[in-house]
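*Asks:* Provided below are the primary sequence and the corresponding predicted coordinates.
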Amino acid sequence: MHRALSLVALSAAAFVSSAQAQQLPATQLKVVGGLSNLSLYNEFEKPFWTKTIPAASGGKVTADIKGFNDMGLKGPELIRLMSSGVIEFGTSTLAYFAADNPINEAIDLAGLAPDVKTARAVTEAFQPAYEKFYAGSNIKVLGMSTYPAQVLFCNAEIKDLTSIKGKKVRTSSRTQAELIEALGGASVTMAFGEVVPALQNKVVDCAITGSLSGYSAKWYEVSTHLYALPINWNQQIHAVNKKAWDKLNPGVQQLITTEFKTLVNDIWVAAGKQTQEGYDCNTGAAACTQPVKGKMVLVKPTEADHALLKKLLNESVLPKWAARCNAQCVNDFNATVGKVVGLTAKK
């Protein structure tokens, strides 16, 4: 009886969904996605806009999507272009906008989240603050996701976190740079696409990126050691120009909002798995199912490494961030992120 009722309910829901899709107006969207050579874009973003949304709308809502790198953009300019309406829908790494406002670093300070579960809890806790902040720039936040754990790829022997002393390390955010400098290393800023030759030619000794992102970019060809200690996560913001959003049919808005919840959840669930996949495939572990396997040495962090990372977060990274973020920003952090991880930032 219960099974029969469930089938009836599912059929009714499918009928309603189909009927709603038929009522949607034909809508064409333009989307600027993340880095097009990475798994987040190819396995999640692109299929979402080109398959999931069209299917859920009965073909009424379609989208063109290109990675920002394929459009000649560097990343940091994306939010400004979205705010002005040049870009409608877009995805980018929050850390790109740290120079615009330190609030963009709040959820991804180096050493803040040792695992994906904590990273997600921190992100979800602070998302309302981002929604309020970006609303002031004519931007609506649709969701926040993440890349796999950001870890160290080195073309040099490393044994633990203290091995970074004296080494040149490519970093992609201010908070990463402050951690490396606190360890006695030298932070070097360069675009993602420049890292392979830089590692190969010893311009840098190490570089930080997602474990699977580094595999996708073939960093295993120019690196010898992979240090499996999550430095941070490089969370992504998925957003839309508010005026462009307001012009959409309410049914289209609801469809995108609903489907985005599934997309974001899928990316977070995958992030933990992809972090391990990155470790496996860069080092040639049997668990790797990719056709090409790297031969890097996997260096596992010790309890002392975790303790040192937490110490540097408390004594260097967090205080420096709090000093450059305004009082409201710090208060929001303490009321949300701080409660999740048991930290208090002082202004």
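*Replies:* Nice, I can see it.
*Asks:* hey, let's count contacts and neighbours off CA atoms from now on
*Replies:* OK.
*Asks:* Spatially nearest residue to residue 216 (excluding sequence neighbours)?
*Replies:* Nearest residue to residue 216 in three dimensions, chain neighbours excluded: residue 38, at 6.3 Å (CA to CA, 6 or more residues apart in numbering).
*Asks:* pretty sure residue 157 is in a strand, no?
*Replies:* No - under DSSP: H, G, I helix; E, B strand; the rest coil, residue 157 falls outside any strand and is assigned coil.
*Asks:* Give the burial count for the closest residue to it other than its chain neighbours, as a bare number.
*Replies:* The spatial neighbour of residue 157 that comes closest, neighbours along the chain excluded (CA to CA, 6+ apart), is residue 225 at 6.3 Å. By other CA atoms under 10 Å, the residues close to residue 225 number 23.
*Asks:* List the buried residues in the longest helix along the chain.
*Replies:* Longest helix in the chain by number of residues, with DSSP state H as the criterion: helix 250-283. Using 16 or more other CA atoms under 10 Å as the test for burial, helix 250-283 gives 252, 255-256, 260, 263-264, 267-268, 270-272, 274-283.
*Asks:* how about residue 3, what does it touch?
*Replies:* Contacts were defined as CA atoms under 8 Å, 6 or more residues apart in numbering; by that measure residue 3 touches no other residue.
*Asks:* need the next SSE after the strand or helix carrying it, C-terminal direction.
*Replies:* Element membership for residue 3, per DSSP states H and E: helix 2-23. Past helix 2-23, heading to the C-terminal end, the next element that is a helix or strand (DSSP H and E) is strand 27-33.
*Asks:* for the helix or strand just after that next one, packing partners?
*Replies:* On the C-terminal side of strand 27-33, the closest following helix or strand by DSSP H and E is helix 39. In terms of contact count using 3 or more CA pairs under 8 Å, 6 or more residues apart in numbering; DSSP states H and E, helix 39 is assigned the packing partners helix 211-216.
*Asks:* just checking, what packs against the helix or strand just after the helix it packs on?
*Replies:* Stepping forward along the backbone from helix 211-216, the first helix or strand reached (DSSP H and E) is strand 225-232. For strand 225-232, the packing partners by 3+ CA pairs under 8 Å, 6+ apart come out as strand 150-154, helix 250-283, strand 297-299.
*Asks:* okay, pairing it with this:
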Amino acid sequence: MKDDKKSPILKEKVEETSGRRNFIKSAAAVGGTAILGAPFIGNAEAAKGQTWKIQTTWDAGTTGYTLFEKWCNGFQERTGGELKVKPFPAKSVAADNNALFEAVKTGVLQGMNPFTLYWAGKIPASVFLSSYPAGPDQPAQWDTMFYGLGMLKMAREIYAKQGLVYVGPIQHDANIIHSKKPVNSLADFKGLKLRVPGGMVSEVFQSFGASTVSLPGSDIFPALEKGTIDAADYVGPAVNWDLGFGQVTKYILFGPPGVMSIYQPVDLMDLTVNQRAWNRLSPSLQALVEEQVKAYSLEHYVSIQGRNVEALDKFKKSGSTVSRLSVEDVAEFRRKAIPIWYKWANKDADAKRVFKLQLDYMLNDVMGYVNPNDIKGQKFN
């Protein structure tokens, strides 16, 4: 008689594999459970594996790129070989931001890790998917809007129109300003040649008399060195030290005590992927990638903050002087920023929809950042 029973060893292996698979599927369905080191076991077809090429806006050799590279290189192990992610630094495949956007849309690259604000010209709503002048200024507030108030769903609907999937936000840092001459108040921006990322940030500084220009991170050092610009906003101390800003500037500007930046206090990055590449993943693997982005967001943020403390000491020891804006400067900055909020919200229906969610949050007493008098006279189209 034929014996259909499996051997004890084979039975044990089948149960072990099935148990691990069921555990990971359950973990991926629960927010925050699938941590960075978790393995993923899929079906035999998926186990053949896929490879994603993802370019970041971090320059090679910086703290930001080191963290990104480590995260990408761990995907093969974490997915049991189902997904391999090959990281690329800034300009290595796509030469600039416009080329990067198109490379992901067309599938030359499967994904990108940009600063979300870079797409202000292509997707007006993107200015509200990362912090903006005098808006929500705490990382937890942005996570609340994305994951608690429905902003992630909005972002995905907006990006889907471009053939892209906005997988999720990645917390990074606040932006600070390095200058060749002292800047101690908003009045000191008058006549200053300043590098900023564009969008609302540029317009607010222009309202204080600054002459603004948009440059990628890798072009800031030579522009400061040659005197093409007097000052530059970029990210926080850790990466800016890596880029050599201490060699070509002597002054650093922060917000008031406890606030690194009032113009871009939560400079969000994200993971965006090509829609076709995303659709080739199984639902379970999609869920795992989403959870990995959440986990990486936390790891990236706290790692950068820790290194900021060390880097700022290096700046000061090398001769840099730190100045801070006053509380009065913050109030004046918000007064100039609010009409510009509405100007950008009125650019299209998507921008208005996202901003309206944020405005309701800022008006709510939970935050209390804005009151009805602050927005009196402002209207949506």
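*Replies:* Sure, I can see it. Predicted model only: the values in this text are computed from it and were never measured.
*Asks:* Quantify their similarity with the TM-score.
*Replies:* Once superposed, the chains reach a TM-score of 0.82 (TM-score structural alignment, normalised by the length of structure 1), with 322 aligned residues with a CA RMSD of 2.7 Å.
*Asks:* Return the distance of the helix holding residue 3 of structure 1 from the chain's centre.
*Replies:* 35 Å (CA atoms, centre = their mean, to the nearest Å).
*Asks:* Mind listing what's buried along it?
*Replies:* Residues of helix 2-23 of structure 1 classed as buried: 17, 20-21 (neighbour count, 16+ other CA under 10 Å).
*Asks:* cool, and stretch 57-66 of structure 1?
*Replies:* Residues 57-63, 65-66 are the ones in stretch 57-66 of structure 1 that count as buried (16+ other CA under 10 Å).
*Asks:* which other residues reach that stretch?
*Replies:* Contacts with stretch 57-66 of structure 1, where a contact means CA under 8 Å, 6+ apart, come from 18, 21-22, 24-33, 36, 46, 49-50, 53-54, 252, 255.
*Asks:* Contact partners for the counterpart of residue 269 of structure 2 in structure 1?
*Replies:* Under the alignment (TM-score structural alignment), residue 269 of structure 2 maps onto residue 236 of structure 1. Residue 236 of structure 1 makes contacts with 91-94, 144-147, as judged by CA under 8 Å, 6+ apart.
*Asks:* Going by contacts, tell me the helices and strands next to the longest strand belonging to structure 2.
*Replies:* For structure 2, the strand that runs over the most residues, judged by DSSP state E, is strand 164-173. Under the contact definition 3+ CA pairs under 8 Å, 6+ apart, strand 164-173 of structure 2 sits against helix 151-160, strand 267-274, helix 275-279, helix 283-317.
*Asks:* Give me the residues contacting the first one.
*Replies:* Contacting residues not belonging to helix 151-160 of structure 2 are listed as 129, 145-146, 165-168, 275, 350, 354, 357 [CA under 8 Å, 6+ apart].
*Asks:* Between the buried residues of helix 2-23 of structure 1, which sits nearest residue 315 of structure 1?
*Replies:* When the buried residues of helix 2-23 of structure 1 are ranked by distance to residue 315 of structure 1 (CA to CA), residue 17 comes first, at 53.0 Å.
*Asks:* Kindly provide the distance from that closest one to residue 260 of structure 1.
*Replies:* For residue 17 of structure 1, the distance to residue 260 of structure 1 under the criterion CA to CA, to the nearest Å works out to 16 Å.
*Asks:* And residue 209 of structure 1, by the same measure?
*Replies:* From residue 209 of structure 1 over to residue 260 of structure 1 the distance is 25 Å, taken as CA to CA.
*Asks:* Residue 144 of structure 1 now?
*Replies:* Residue 144 of structure 1 sits 10 Å away from residue 260 of structure 1 when distances are taken as CA to CA.
*Asks:* repeat for residue 51 of structure 1
*Replies:* For residue 51 of structure 1, the distance to residue 260 of structure 1 equals 13 Å [CA to CA].
*Asks:* again with residue 84 of structure 1
*Replies:* Where residue 260 of structure 1 is concerned, residue 84 of structure 1 sits at a distance of 23 Å (CA to CA).
*Asks:* Repeat that for residue 239 of structure 1.
*Replies:* In this structure, residue 239 of structure 1 and residue 260 of structure 1 are 11 Å apart, going by CA to CA.
*Asks:* what is in contact with the two at once?
*Replies:* Contact with both residue 239 of structure 1 and residue 260 is made by residues 142-143, according to CA under 8 Å, 6+ apart.
*Asks:* Not counting sequence-adjacent ones, nearest residue to the residue most central in space within structure 2?
*Replies:* Nearest to the geometric centre of structure 2 sits residue 269, at 1.1 Å (CA atoms, centre = their mean). Computed as CA to CA, 6+ apart, the closest residue to residue 269 of structure 2 that is not its neighbour in sequence is residue 115, at 4.3 Å.
*Asks:* Can you give me the neighbour number for the residue mapped onto the one you found from structure 1?
*Replies:* For residue 115 of structure 2, the aligned position in structure 1 is residue 93, judged by TM-score structural alignment. Burial of residue 93 of structure 1, expressed as a neighbour count using other CA under 10 Å, amounts to 23.
*Asks:* Test my guess that residue 93 of structure 1 contacts residue 237.
*Replies:* Yes - in terms of CA atoms under 8 Å, residue 93 of structure 1 counts as a neighbour of residue 237; the distance is 6.3 Å.
*Asks:* How much space separates residue 180 of structure 1 from residue 158 of structure 1?
*Replies:* The spacing between residue 180 of structure 1 and residue 158 of structure 1, counted by CA to CA, is 14 Å.
*Asks:* Looking at the two, which is more packed in?
*Replies:* When residue 180 of structure 1 is set against residue 158 and neighbours are counted by other CA under 10 Å, the residue ahead is residue 180, at 25 against 20.
*Asks:* Now the equivalent of the more buried one over in structure 2: which helix or strand?
*Replies:* Under the alignment (TM-score structural alignment), residue 180 of structure 1 pairs with residue 205 of structure 2. For residue 205 of structure 2, the element it lies in under DSSP H and E is helix 199-207.
*Asks:* got the buried residues for that helix?
*Replies:* For helix 199-207 of structure 2, a neighbour-count test (16+ other CA under 10 Å) marks 199-206 as buried.
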